[in-house]
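Q: all I have is the shape, not the residue letters:
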């Protein structure tokens, strides 16, 4: 019933304001073809804009493919960086595993009878030192820094993929809008044909 009451409201408005609207209605045959052509042109431009944003069989270069390729390149760089981090960490661990043996004499003090003593070697004490600990620590610091870069590369790749998806959606919406504008414009042109 709402449709019928709306119809009667439109008829009532036309009855009430008909004299004021008459000059505008008289101009419609002259205005509609031009307006229709403008809408068709605008529709074509919206469709072309959509094709530049997403891969929909229009232009060979589009933002969606460009961003997807960039995201893939960044993901590849992240993988290479992660491999480098693994190798640096392994090298740091191998360097830290290097242990150099040390020898130190073990002695005994024997009194010499003159109020002093003489130290006599009784054996060798074995020990070890890790001379590359500072290098290990520096390599670990480098690996930690590179890991933070890798994380940022991953975040950037994800954001580019999300942007690509958003542009693809926007491109689809522009295509829909452009098609609708063309349809309305063609309808306007046919009204006076």
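A: Happy to help now that I have it. Fair warning: this is a prediction, and the values are worked out from it, not measured in the lab.
Q: contacts, neighbours, all on C-alpha from now
A: Will do.
Q: so how far is residue 164 from residue 72?
A: 12 Å (CA to CA, to the nearest Å).
Q: of the two, which one has the most company?
A: residue 164 (23 against 16; other CA atoms under 10 Å).
Q: helices or strands up against the host helix or strand of that one?
A: Per DSSP states H and E: residue 164 is located in helix 133-191. Judged by 3 or more CA pairs under 8 Å, 6 or more residues apart in numbering; DSSP states H and E, the packing partners of helix 133-191 are helix 2-53, helix 63-97.
Q: what angle sits between that helix and helix 2-53?
A: Put simply, helix 133-191 runs at 130 degrees to helix 2-53, going by axes from the mean of the first three to the mean of the last three CA atoms, to 10 degrees.
Q: show me what contacts the nearest residue to residue 53 once chain neighbours are set aside?
A: The shortest distance from residue 53 to any non-neighbouring residue, by CA to CA, 6 or more residues apart in numbering, is to residue 63 (4.7 Å). Taking CA atoms under 8 Å, 6 or more residues apart in numbering, we find residue 63 in contact with 52, 53, 54, 164, 167.
Q: that older thread, got the helices and strands packed on helix 133-191 as CSV, with distance to residue 160 columns?
A: Output for the helices and strands packed on helix 133-191, formatted as CSV (distance: least, CA to CA, whole Å):
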stretch, distance to residue 160
helix 2-53, 13
helix 63-97, 6
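Q: tell me which of the ones you listed is the most buried.
A: Among the helices and strands packed on helix 133-191, ranked by average contacts under mean count of other CA atoms under 10 Å, first place goes to helix 63-97 (a mean of 17).
Q: let's bring in a second one:
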């Protein structure tokens, strides 16, 4: 069965300090599955990664996990994935995830999440893809980052046009339909059908 859309989600392999982060990851996965979508993610079963994958599967969605061999044991590869791709390098992982995605979303996470988000954001500004980017600011997790980015604009290192590439919301139910529509499902009626 072909999914209605494919969303690449970057997030922590830890749960974080607040229950709101886990709740947001579960909500994202449930929304993907309920709307006939496909999750593409880093293939781990721990932390927010595991939560979003299990919620997607429980709601009837497909899950593609992509994990380097070196992290199979460390991140405890999720063998419940619809497809689990074990690759050799992080570069292969990120390339394959991007190829399978219609849009990208970052949930709370650590430096791996930051790096992945900034990489696909950079790729977009350079014209390597035109897939929408989202940042779910659960419980204000990314408030400090957003302040720093606004400072980078004020200091002349970034432009407003770069900030406009990133859709930022605190509520998954507001952000997810926006990302899916921006990925090509532009008619509201069509979005309501999925």
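A: Done, it's in. Everything numeric here is computed off the predicted structure, so don't read it as measured data.
Q: TM-score for these two?
A: Overlay of the two chains. TM-score (TM-score structural alignment, normalised by the length of the first structure): 0.19; 58 aligned residues with a CA RMSD of 5.1 Å.
Q: hang on, the earlier thing: distance-wise, check the residue nearest to residue 53 of the first structure relative to residue 49 of the first structure.
A: Distance, residue 63 of the first structure to residue 49 of the first structure, by CA to CA: 10 Å.
Q: before we move on, what about residue 11 of the first structure?
A: 40 Å.
Q: again with residue 125 of the first structure
A: 81 Å.
Q: what of residue 185 of the first structure?
A: The gap separating residue 185 of the first structure from residue 49 of the first structure is 18 Å, by CA to CA.
Q: circling back to that earlier point, among the helices and strands packed on helix 133-191 of the first structure, which comes closest to residue 171 of the first structure?
A: Closest to residue 171 of the first structure of these, according to CA to CA: helix 2-53, at 3.7 Å.
Q: what angle sits between that closest one and helix 63-97?
A: 60 degrees.
Q: what's helix 2-53 of the first structure packed up against?
A: Against helix 2-53 of the first structure (3+ CA pairs under 8 Å, 6+ apart) you get helix 63-97, helix 133-191.
Q: check the offset of it from the chain's centre.
A: 42 Å (CA atoms, centre = their mean, to the nearest Å).
Q: nearest residue to residue 46 of the first structure in space, please, no chain neighbours.
A: Nearest non-adjacent residue to residue 46 of the first structure (CA to CA, 6+ apart): residue 178, at 4.8 Å.
Q: my read: the one you found touches residue 38, true?
A: No. Contact criterion CA atoms under 8 Å: residue 178 of the first structure and residue 38 do not qualify, at 11.8 Å.
Q: returning to what we had before: can I get the helices and strands packed on helix 2-53 of the first structure in JSON lines with distance to residue 119 of the first structure?
A: Converted to JSON lines, those look like this (distance: least, CA to CA, whole Å):
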{"stretch": "helix 63-97", "distance to residue 119 of the first structure": "35"}
{"stretch": "helix 133-191", "distance to residue 119 of the first structure": "34"}
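Q: could you identify the helix or strand that succeeds the longest strand along the second structure?
A: For the second structure, the strand with the greatest residue count under DSSP state E is strand 62-68. For strand 62-68 of the second structure, the succeeding helix or strand toward the C-terminus, using DSSP H and E, is strand 83-87.
Q: packing partners for the following helix or strand past that next one?
A: Where DSSP H and E defines the elements, the next helix or strand beyond strand 83-87 of the second structure is helix 90-99. Contacts defined by 3+ CA pairs under 8 Å, 6+ apart place helix 90-99 of the second structure against strand 62-68.
Q: now do the strand it packs on against strand 83-87, angle only.
A: 10 degrees.
Q: related to what we said a few turns ago, ok, the contacts of residue 63 of the first structure vs residue 85 of the first structure, which is closest?
A: Once CA to CA is applied, the member of the contacts of residue 63 of the first structure that ends up nearest residue 85 of the first structure is residue 164, at 29.1 Å.
Q: what sits against the closest one?
A: 63, 64, 65, 67, 68.
Q: against residue 52 of the first structure, how distant is it?
A: 12 Å.
Q: with residue 69 of the first structure instead?
A: 15 Å.
Q: next: residue 189 of the first structure.
A: From residue 189 of the first structure over to residue 52 of the first structure (counting by CA to CA), the distance is 28 Å.
Q: could you do residue 25 of the first structure as well?
A: Here residue 25 of the first structure is placed at a distance of 39 Å from residue 52 of the first structure (CA to CA).
Q: please apply the same query to residue 97 of the first structure.
A: Taking CA to CA, one finds residue 97 of the first structure at 57 Å from residue 52 of the first structure.
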